[in-house]
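Trainee: Okay, structure incoming, though there's no sequence with it:
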């Protein structure tokens, strides 16, 4: 057999690609090639849950993307780091495991993605997961461990829950359960105190299979398409690989539309201007960009917070000892310990804000072209309300024919009145929580803009000046039934090209209410089953 010939070629070894590679290579008769532009995920900073603070600014492990000036955010250019290593952004993220609200997926189905409603996707979430309680009781048998850390969170978080109860907001014991609305403790995908990404959960065993080839430092130039069929992949170093069955793009919300456009699939006018052939003129490739945007309000505290642990040498030594001793303590957790999905107004039919309450405060310091996170020396905490379902739509388009050239990212944030109202509603919600007796007892003074003094106009103006991405870009190759408004069909096949799919967060019809890593992995698992079903149909 030709060493450069495979049944399936997967471009991108991120949260989706690792699951796809494992699922497709289970059959020893299927030969799979997994390509990753970055390097290995073998690093203590990847394994250590709190290590992601360093990974975000590491150009060796992240693509240091920068948006175009965003008018909705005061004309600022915002950094969009994305994973550049095995595991993708799932190897550098904060590990908050949130499925999203059930209604998010009913929205998917209503938009044309038949078979992606909540009833249909819930079993795929369950197939991913092993739920691990605080006492180590387990349910489910999926490779991905979802850890309940309620016994480890910082005691200062009690004030947050007391504040929610004061103003009549619900509290939930499981944001991934049957009743996810309310404040709660975020569950995280860790195992034995270490990151449990899809790379660790799925690819860890699959990489030993003889029928799976994994190439790192393999940057894709284009999909090779002949007579309307995806025949393989060409890399930037000139190597070509043939796909006998399918090419699957899993390069993420930035990488997948970039590869499609470089391959001649995208907005015809843009491609022609760059001297690229137009094989399929589809302006939806790179369009429909959605992301969560948020701003944090920081306060000095009247009692100790994680600052005392993470900003001092004795505190760091104690945290390191706790971690080495039993894989517990602050280093085994996400900095995002508490939050939840709540309604800013009781009249709303579902939660419109995602909250974060972190028992730590910090500053992001620019050092040349890089940034550094500095924990405040005083006791501090932060609160953030992030609108859950933005209606603004942006674009990602290639800037040239060179794959090494970063694409143009235009988020178009806060371009709708609905989104601007949601920002103000989120700010008002934070004010209500901070105005409770519980939070008044905790807060000593504002450590940044004085949230409590801001009126509606000032809340919006402050958001424009300080808000940033929450690292959830999706929908740039959105699925749907109509080729006029989508890139793939509801089986993730690219319109107009045979044997080509996109299976990653770019295929989301709409953004989910919360963190997007869990639904990305669900989509990959369900998408892999579709690939295998279609293979069986062809061979039968």
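Mentor: Arrived safely, thanks for sending. Worth saying up front: this structure is predicted, and the values here are computed from it rather than measured. Residues are numbered from 1 along each chain as shown.
Trainee: all contacts plus neighbour counts: C-alpha atoms, from now on.
Mentor: OK.
Trainee: hmm, who's touching the longest strand along the chain?
Mentor: For the chain, the longest strand by residue count, based on DSSP state E, is strand 240-249. Applying CA atoms under 8 Å, 6 or more residues apart in numbering, the external contacts of strand 240-249 come out as 4-12, 223, 230-234, 256, 499-504.
Trainee: Would you mind writing the PyMOL command to select the buried ones in those?
Mentor: Per 16 or more other CA atoms under 10 Å, the buried members of the contacts of strand 240-249 correspond to this PyMOL selection:
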select buried, resi 5+6+7+8+9+10+11+12+223+230+231+232+233+234+256+499+500+501+502+503+504
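Trainee: In helices, which of the contacts of strand 240-249 fall?
Mentor: Counting by DSSP state H, the members of the contacts of strand 240-249 that fall within helices are residue 256.
Trainee: A further structure is provided below for comparison with the first:
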């Protein structure tokens, strides 16, 4: 019996006992034998790659290999699986690729740090676990582009439903038997309730479900947390099917080039521990994300000839759109001191962390079992926009992602930023060395719309935070502080203090025009055969919210396209449109 067969038999035994593979089989993906020929090779074991691996390997006659450059997400690692530990992986070379932008010309020349998951599950193993689909109008915008009609809301909603088990209840808009199980944040603490009341006092509605009929408004958020543990794409889609004999997963394997014969992709080259390997494949699917995928395309000869030829790269397909159209969300924290002991700060102090860890480890509850981003909302910053362009995440503590706090004692904060900026950036390789990180510039704050909406975002937030419902807790704004008041002062603060919300996307977009990269009906790379892209880079426009859920939806839909299966029937579910009027007074249950 081969090593691969022994591993597979062991995996089946473990699953038969109802146990997870990662704890017992921590070397299952690190030491796995890799075949030299498969039907499909998926480059990247992140959010989209895990979905593709699951769905394509459902056919036992299709052999699938996943190559992930990061390490395995072993079950015993609390920095991945404890929801409250989410600040620890970011910035760590063991979990994070640690990208930086080029000096941003409209951000006072700052380089903006970009965390990306360097582990099985990709960024879904290190993100904030906030599950947001975006607004139906996001997908109407997708579907309005030439050739993109099958990517409108009616065609995307069935795939959102297929992928999820919404514990708050399945209905016309929400799924009930998908791999992604999600809890709704309780958001019941005094600060959350005061924040929701303050939003109402400022004139904004409540909504029972930002992922349902009506996104606009405030309320508890869904999150990818189940039974007190992070439920990443790897945990939801990949680990439950590792026993399939036709599915192979290899971590610590960095793909360096797509292999072509003419314009047909026939496999990939990758390295493990410095040794070069190749695998032949009938189909190559790139799922490395909005940074790694365009980088690999360019390294492989797919991209702008004016970039590739000076580097000595033979051009396979001269697509000038590869690496262009880079989009993201920028955010700031507006932080307040609290006058009463109502925040979660004491529970996160070092002296209390052993208790927090023990409660989570043995009981899967307490402050360790939540991501703390339990609620927020979406609003329109002015009457000219058709649907919400601002996103709020409320946090019952004043703290930055790196764990630093500007206040002694109690505080609270709102994460805020515009959702569909018209700023566009780019990504380009610097050399033929795959280990050299690409250059990328996002061009934040480069447009008049972007600057106007940032001023509106801060003013809308201050209006909410200054309402009577929060007055008894309000110990004063500490960031940016009352001295930041004029439009120019607000913009200067944003230039100096804003961080990425970690939603890079759109660098190999679907479409039919000359700057598009992918065929919307097949996900194939224009000008090539046997090569597809399925990840955030395929999005034509960034969606209104965190992008993990849209990426999983995109991969679910793409899996049917790759398999040649009949797409799910389009939905006729209504959705809230404040201009057209509400077709429903309240959401109805199917």
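Mentor: Arrived safely, thanks for sending. Treat the numbers as computed from the prediction; the structure is a model and nothing was measured.
Trainee: about what we covered before: which of the contacts of strand 240-249 of the first structure fall in strands?
Mentor: For the contacts of strand 240-249 of the first structure, the ones inside strands are 5-11, 223, 230-234, 500-502, with DSSP E as the criterion.
Trainee: which one of these is nearest residue 339 of the first structure?
Mentor: residue 502 (31.9 Å; CA to CA).
Trainee: which residue sits closest to the residue opposite that closest one in the second structure once aligned in space, ignoring its chain neighbours?
Mentor: Per TM-score structural alignment, the equivalent position to residue 502 of the first structure in the second structure is residue 533. For residue 533 of the second structure, ignoring the flanking residues on the chain, the nearest one in space by CA to CA, 6 or more residues apart in numbering is residue 286 at 4.7 Å.
Trainee: now do residue 245 of the second structure
Mentor: The shortest distance from residue 245 of the second structure to any residue other than its chain neighbours is 6.5 Å, reached at residue 8 (CA to CA, 6+ apart).
Trainee: element containing the one you found, please.
Mentor: Per DSSP states H and E, residue 8 of the second structure falls inside helix 3-16.
Trainee: again with residue 79 of the second structure
Mentor: For residue 79 of the second structure, the secondary-structure element it belongs to, assigned by DSSP H and E, is helix 78-81.
Trainee: how far apart are the helix or strand following that helix and its match in the first structure?
Mentor: Past helix 78-81 of the second structure, heading to the C-terminal end, the next element that is a helix or strand (DSSP H and E) is strand 99-100. Here the mean offset of strand 99-100 of the second structure against the first structure after fitting is 0.8 Å, by mean CA distance after the TM-score superposition for the first structure.
Trainee: Which residue ranges of the stretch 51-200 of the second structure form helices?
Mentor: Using DSSP state H, counting those that start in this stretch, the helices assigned to the stretch 51-200 of the second structure run over residues 78-81, 136-144, 153-163, 190-201.
Trainee: Which stretch of the first structure is the first one matched to in the alignment?
Mentor: Spelled out, it's helix 78-81 of the second structure. When the first structure is aligned by TM-score structural alignment, the counterpart of helix 78-81 of the second structure is residues 44-47.
Trainee: Quick check: that stretch compared with the second structure, mean distance?
Mentor: For stretch 44-47 of the first structure, the mean distance from the matching residues in the second structure following superposition reads 1.2 Å, by mean CA distance after the TM-score superposition for the first structure.
Trainee: For that stretch, give me every contacting residue.
Mentor: The set of residues external to stretch 44-47 of the first structure that reach it, using CA under 8 Å, 6+ apart, is 51-52, 54-55, 91-92, 194-195.
Trainee: Can you select the buried ones from those in PyMOL?
Mentor: Written as a PyMOL command, the selection of buried residues from these, which uses 16+ other CA under 10 Å, is:
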select buried, resi 51+52+55+91+92+194+195
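Trainee: how about residue 132 of the first structure, what does it touch?
Mentor: For residue 132 of the first structure, the contacting residues are 138-139, 145-148, taking CA under 8 Å, 6+ apart as the criterion.
Trainee: Likewise for residue 532 of the first structure?
Mentor: Remark: with contacts taken as CA under 8 Å, 6+ apart, residue 532 of the first structure is in contact with residue 24.
Trainee: From residue 198 of the first structure, how far off is residue 44 of the first structure?
Mentor: Using CA to CA, to the nearest Å, one obtains 17 Å as the distance from residue 44 of the first structure to residue 198 of the first structure.
Trainee: Looking at those two, which is more packed in?
Mentor: Taking neighbours as other CA atoms under 10 Å, residue 44 of the first structure and residue 198 compare with residue 198 leading, 31 against 10.
Trainee: Can you find the partner of that one in the second structure?
Mentor: In the second structure, residue 198 of the first structure lines up with residue 233, judged by TM-score structural alignment.
Trainee: Which residue in the first structure aligns with the residue nearest to residue 533 of the second structure?
Mentor: With TM-score structural alignment as the criterion, residue 286 of the second structure lines up with residue 249 in the first structure.
Trainee: How about residue 165 of the second structure?
Mentor: Aligned counterpart of residue 165 of the second structure in the first structure: residue 130 (TM-score structural alignment).
Trainee: Just give me the neighbour total for its match.
Mentor: Residue 130 of the first structure - counted by other CA under 10 Å - has 18 other residues nearby.
Trainee: Please report how far it lies from residue 324 of the first structure.
Mentor: Counting by CA to CA, the separation of residue 130 of the first structure from residue 324 of the first structure is 24 Å.
Trainee: Residue 263 of the first structure now?
Mentor: Using CA to CA, one gets 48 Å for the distance from residue 263 of the first structure to residue 324 of the first structure.
Trainee: ok, now residue 128 of the first structure?
Mentor: 28 Å.
Trainee: The two: which has the busier surroundings?
Mentor: residue 128 (23 against 13).
Trainee: Am I right that the more buried one is in contact with residue 142?
Mentor: Yes. Distance between residue 128 of the first structure and residue 142: 4.5 Å, which falls inside the contact criterion (CA atoms under 8 Å).
Trainee: Let me know whether the match of residue 165 of the second structure touches residue 145 as I believe.
Mentor: Yes. Under the criterion of CA under 8 Å, residue 130 of the first structure lies in contact with residue 145, with a separation of 4.8 Å.
Trainee: do you know how far the counterpart of residue 37 of the second structure in the first structure is from residue 222 of the first structure?
Mentor: Aligning on TM-score structural alignment places residue 37 of the second structure opposite residue 5 in the first structure. Counting by CA to CA, the gap from residue 5 of the first structure to residue 222 of the first structure is 16 Å.
Trainee: Can you get me a residue count around the equivalent of residue 14 of the first structure over in the second structure?
Mentor: Aligning on TM-score structural alignment places residue 14 of the first structure opposite residue 46 in the second structure. Residue 46 of the second structure has 30 neighbours, counted by other CA under 10 Å.
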